[in-house]
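**Q** any chance you can model this:
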Amino acid sequence: MSVNPTSSNDGGQASVVPRDVRLLHLIFATQGIQNYQDHVPLQLMDFAHRYTTGVLKDALTYNDHSKSTSSGISSSSNSTVNTDDIRLAIAARTNYQFKPTPPKELLLELAQERNSKPLPPVIPKWGLNLPPEKYCLTGKDWDSIDDEDKDNVNSKKQRFN
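**A** Have a look, this model is predicted:
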């Protein structure tokens, strides 16, 4: 769905579009993205707000911790966050929130290793070729009481014979 940032209302007046939404529309246009749903800019703004809020809260925590350890006094009021605290908070979040893509060479190496092993031969038989029963969702992965009773009876018969 193509979105026009300056769509008009029924009265013919141009609707008021927030500055951040206009910026997102411009970013989409510069990247060549023409078709997207109406809620995409709202989702991006929500993500940016939650991420920024979380980073600033973490930075405030790091700042409070550094002030309490350096001065020996816990000063939670009137604390200012500096850029080092923000960089530390961003680095801490980046380590567990965003996973970098593995290098292309590693993926090629793993693909080569995986593809070097031949597939098992296909056994010609009538019907569908299903994997072994233990890998199928329809496979029985439990023992019923009747099966246990039959096994016990068979083992007792074998002992007497």
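**Q** C-alpha only now, for contacts and for neighbours.
**A** OK.
**Q** tell me which residues of the longest helix along the chain come out buried.
**A** If you go by DSSP state H, the chain has its longest helix at helix 40-71. Neighbour-count burial for helix 40-71, counted by 16 or more other CA atoms under 10 Å, picks out 41, 55-56, 58-64, 67.
**Q** please provide the structure for the following sequence as well, for comparison with the first:
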Amino acid sequence: MAEGEEDLPRDAKIVKSLLNSMGVEEYEPSVIHQFLELWYRYVVDVLTDAQVYSEHAGKQTIDCDDVKLAIQSKVNFSFSQPPPREVLLELARNRNKVPLPKAIPGPGIPLPPEQDTLISTNYQFAIPKKQPAQALEETEDDEASVEPNLSQEDRCATPNISESIVYSH
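**A** Here you go, the predicted structure:
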């Protein structure tokens, strides 16, 4: 045994031997603790699910079938298989039937039209409509009571941002 290995717990020794059997010889000591934490968490999750399945079946104890079902459930929800190669090839053929939009000629990198890119703006500025003089005076009186530190010029020059931007998407 290596130096300091005799005081390791049994599970840590197993993780260490698994790493060695896979050809991993150099690693941080915390890797063993991280594997153990992952291992324990997985086992607790599987046994918790197995207990739920056992209770649902009306059994007093967890049996092998409950554990198998819990493991299969974890595998089904944790790992997904990619679609078959034929399906991917068919999707690629269908996608490639549609030609790309013509690039805009010009200096720099040629880009497709702006409506076909993700870098185009997705908003428009809406210019506030002119208010009648009487309504403007009433609004200024209301604003003066709310913001007494702003002059009349500042109040007119500062538009209400929430009214100025209209999102198109």
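**Q** rewinding a little: can you redo the buried residues of helix 40-71 of the first structure as TSV with distance to S7 of the first structure?
**A** TSV is the format used below for the buried residues of helix 40-71 of the first structure (distance: CA to CA, whole Å):
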residue	distance to S7 of the first structure
P41	15
V55	35
L56	35
D58	39
A59	40
L60	41
T61	43
Y62	45
N63	45
D64	47
K67	51
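**Q** farthest-apart pair in those, please.
**A** Greatest spatial distance in those: P41 and K67, 38.4 Å, computed using CA to CA.
**Q** coming back round to it: who are the packing partners of the longest helix of the first structure?
**A** Contact partners of helix 40-71 of the first structure among helices and strands, from 3 or more CA pairs under 8 Å, 6 or more residues apart in numbering; DSSP states H and E: helix 19-30, helix 83-97.
**Q** so what corresponds to N122 of the second structure in the first structure?
**A** In the first structure, the residue equivalent to N122 of the second structure is D141, according to TM-score structural alignment.
**Q** in a helix, its match, correct?
**A** No - counting by DSSP: H, G, I helix; E, B strand; the rest coil, D141 of the first structure is not found in a helix; it is coil.
**Q** now it: closest residue in space that isn't a chain neighbour?
**A** K134 (7.3 Å; CA to CA, 6 or more residues apart in numbering).
**Q** please look at V17 of the first structure and L23 and confirm they touch.
**A** No - under the contact definition of CA atoms under 8 Å, V17 of the first structure does not touch L23, with a separation of 10.1 Å.
**Q** if we can go back for a sec, relative to V21 of the first structure, how far out is the match of N122 of the second structure?
**A** Taking CA to CA, to the nearest Å as the criterion, D141 of the first structure is separated from V21 of the first structure by 54 Å.
**Q** looking at those two, which is more packed in?
**A** Between D141 of the first structure and V21, counted using other CA atoms under 10 Å, the more crowded position is V21 (16 against 11).
**Q** now which residue in the second structure aligns to the more buried one?
**A** Residue mapping for V21 of the first structure onto the second structure gives A12, with TM-score structural alignment as the criterion.
**Q** W126 of the first structure too?
**A** Under the alignment by TM-score structural alignment, W126 of the first structure pairs with P107 in the second structure.
**Q** now the aligned partner of S73 of the second structure in the first structure: how far from I86 of the first structure?
**A** S73 of the second structure maps onto A92 in the first structure, with residues paired by TM-score structural alignment. Counting by CA to CA, the gap from A92 of the first structure to I86 of the first structure is 10 Å.
**Q** tell me how many other residues surround the residue nearest to D141 of the first structure.
**A** K134 of the first structure is flanked by 10 other residues according to other CA under 10 Å.
**Q** pull the contacting residues for the aligned partner of A59 of the first structure in the second structure.
**A** Matched across to the second structure, A59 of the first structure falls on A50, judged by TM-score structural alignment. Contacts here follow CA atoms under 8 Å, 6 or more residues apart in numbering; on that basis A50 of the second structure touches 62, 66-67, 69-70.
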